[in-house]
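S.K.: predicted model follows, preceded by the sequence.
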Amino acid sequence: MKDLTQRQQEVLSFISGFTAEHSYPPTIREIAQHFSISVKGAYDHLNALKKKGFLRLEDKRSRTIGIIQPPREEEPHTVCIPILGTVAAGKPILAEENWEGTVEVPRSMLKAQKEYFALQVRGDSMIEAGILDGDTAIIEKSPIAHNGEIVVALVDEAVTLKRFFKEANRIRLQPENPHFSPIYSQNVQILGRLHSIIRYYH
């Protein structure tokens, strides 16, 4: 068996983790999306892994990837993401970056080479986006955002979770609840973009 490149090792680990999590392998398109590469680029990695004896691959048909030899140093199937405090889905509230434990998230849910943190949601201004009081928001660290994305933003030393819009001379942070008004400011710092929501039922 030939040695793997770092990216081939990452692709093999992703396939292994995804298969363990879902009980079926990822599609070539899902692999391409996870690594932010083209479908052809993903197929080239799979073909290389097949030639090196690590994968079984039946042409380009969906979900026919089979692992012959697992990754040599297989990564855990879950990632512990730090919970750093509370975010307001309502009026902005002061939130210091305090470590409040961790939340485990399947590795297959996360993008490769991205950093994440979690915040506890308080308030109901984002209920029409499916975000409820008590939810745990998984945030992809990013200093920038595109119009319409849900972001964690720092406004006047307070942290809030809203939909982001850049207007002519100001930023509009839009709630998803008709009972709440938008927040307008020229001084907004983007801390990250909403990646997913975790909700526990008791």
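M.R.: Arrived safely. Numbers count the residues shown, from 1 in each chain.
S.K.: CA only for contacts and neighbour counts going forward, please
M.R.: Fine.
S.K.: all helices for the chain, in order.
M.R.: 6-22, 28-35, 39-51 (DSSP state H).
S.K.: now do the first one: distance to the chain's middle.
M.R.: The gap between where helix 6-22 is centred and where its chain is centred comes out at 16 Å by CA atoms, centre = their mean, to the nearest Å.
S.K.: contacts for that helix next, please.
M.R.: Helix 6-22 has contacts (CA atoms under 8 Å, 6 or more residues apart in numbering) with 24-26, 31, 45, 49, 67, 70-71, 74-77, 106-108.
S.K.: okay, how far is it across stretch 92-102, tip to tip?
M.R.: Using CA to CA, to the nearest Å, the end-to-end distance of stretch 92-102 comes out at 23 Å.
S.K.: okay, pairing it with this:
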Amino acid sequence: MLTTKQHELLCFVDERLKETGVSPSFEEMKEALGLKSKSGIHRLISALEERDFIRRLPNRARALEVLKLPEGGIVASAPSTVVSMAEARPAPAAAPTRELPIAANDIIEIPLHGRIAAGVPIEALEGQSSLSVPAALLGSGEHYALEVSGDSMIDAGILDGDYALIQRTETARNGEIVVALVHEEEATLKYVFKEDGNVRLDPANSAYEPQLYGPGEVRIQGKMAGLLRRYN
């Protein structure tokens, strides 16, 4: 038994494949189902995959194969029926072949602003570089990336050389990981806590001590939305 949203998504994808031969993008699926974020689409796709309604192909960007429909109809399983959101489905053998448009890749570019300390605060660098990020890692709003330097957040799974994905904001709740600008010149990545008008920045490593600042000494520049790690 599928939920209403699972049923709607599967039918939408199947209809789009029949109409254009190209699977819809995550943004198109999000808008069609009236969801607020793409993370909901990922959850629905995972649920459909677990129930054997669709299959995701490994090592291919957002490639989906529809295996069966909610009514129980089985879709023929053959290489020619496999359709990627980044690739077009081949036309049936009886019809003349034609080149189909390539769907937009679900990757976005965000600014990469130097290195940020996860130990002793260092000056945040403004650069002209950018970082390619899967859109699924980001929510709404404006984002940028910072390369992590130091080990004070290792217990939170944030390692030296990782890329912290930051959502721009000037507010944060207690316990969130934020980019905190100290004395308007140095930035650090820490847990934030507000206490009696003061701001405490906590590391995630027992080798470091919390940092306590008075009113006006710390300004929030964003909160952590995701993390990228390269293995090379």
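M.R.: Now that the structure is in, tell me what you want to look at. For clarity, every value in this text was computed on a predicted model and none was experimentally measured.
S.K.: returning to what we had before: among the contacts of helix 6-22 of the first structure, which are in strands?
M.R.: Among those, the residues falling in strands (DSSP state E) are 67, 106.
S.K.: what's the closest of the contacts of helix 6-22 of the first structure to residue 138 of the first structure?
M.R.: Nearest to residue 138 of the first structure among the contacts of helix 6-22 of the first structure is residue 106, at 11.9 Å by CA to CA.
S.K.: what does that closest one correspond to in the second structure?
M.R.: Using TM-score structural alignment as the criterion, residue 106 of the first structure maps onto residue 134 of the second structure.
S.K.: how close does its match get to residue 165 of the second structure?
M.R.: 11 Å.
S.K.: looking at the two, which has the bigger crowd around it?
M.R.: residue 165 (25 against 13; other CA atoms under 10 Å).
S.K.: counterpart of that one over in the first structure?
M.R.: Using TM-score structural alignment, residue 165 of the second structure sits opposite residue 138 in the first structure.
S.K.: distance of that match from residue 171 of the first structure?
M.R.: 23 Å.
S.K.: ok, now residue 91 of the first structure?
M.R.: For residue 91 of the first structure, the distance to residue 171 of the first structure (CA to CA) stands at 16 Å.
S.K.: please apply the same query to residue 11 of the first structure.
M.R.: Distance from residue 11 of the first structure to residue 171 of the first structure, by CA to CA: 39 Å.
S.K.: pick out whichever of those two has more residues nearby.
M.R.: Between residue 11 of the first structure and residue 171, residue 11 has the larger neighbour count (other CA under 10 Å), namely 22 against 18.
S.K.: so what corresponds to that one in the second structure?
M.R.: In the second structure, residue 11 of the first structure lands on residue 31 (TM-score structural alignment).
S.K.: number of nearby residues for residue 6 of the first structure?
M.R.: Applying other CA under 10 Å, I find that residue 6 of the first structure has 9 neighbouring residues.
S.K.: what sits against the residue nearest the centre of the second structure?
M.R.: Residue closest to the mean C-alpha point of the second structure, counted by CA atoms, centre = their mean, is residue 137 at 1.0 Å. Counting by CA under 8 Å, 6+ apart, residue 137 of the second structure touches 225, 226, 227.
S.K.: now it: how far from residue 69 of the second structure?
M.R.: Taken as CA to CA, the span from residue 137 of the second structure to residue 69 of the second structure is 29 Å.
S.K.: and if you look at residue 12 of the second structure?
M.R.: 11 Å.
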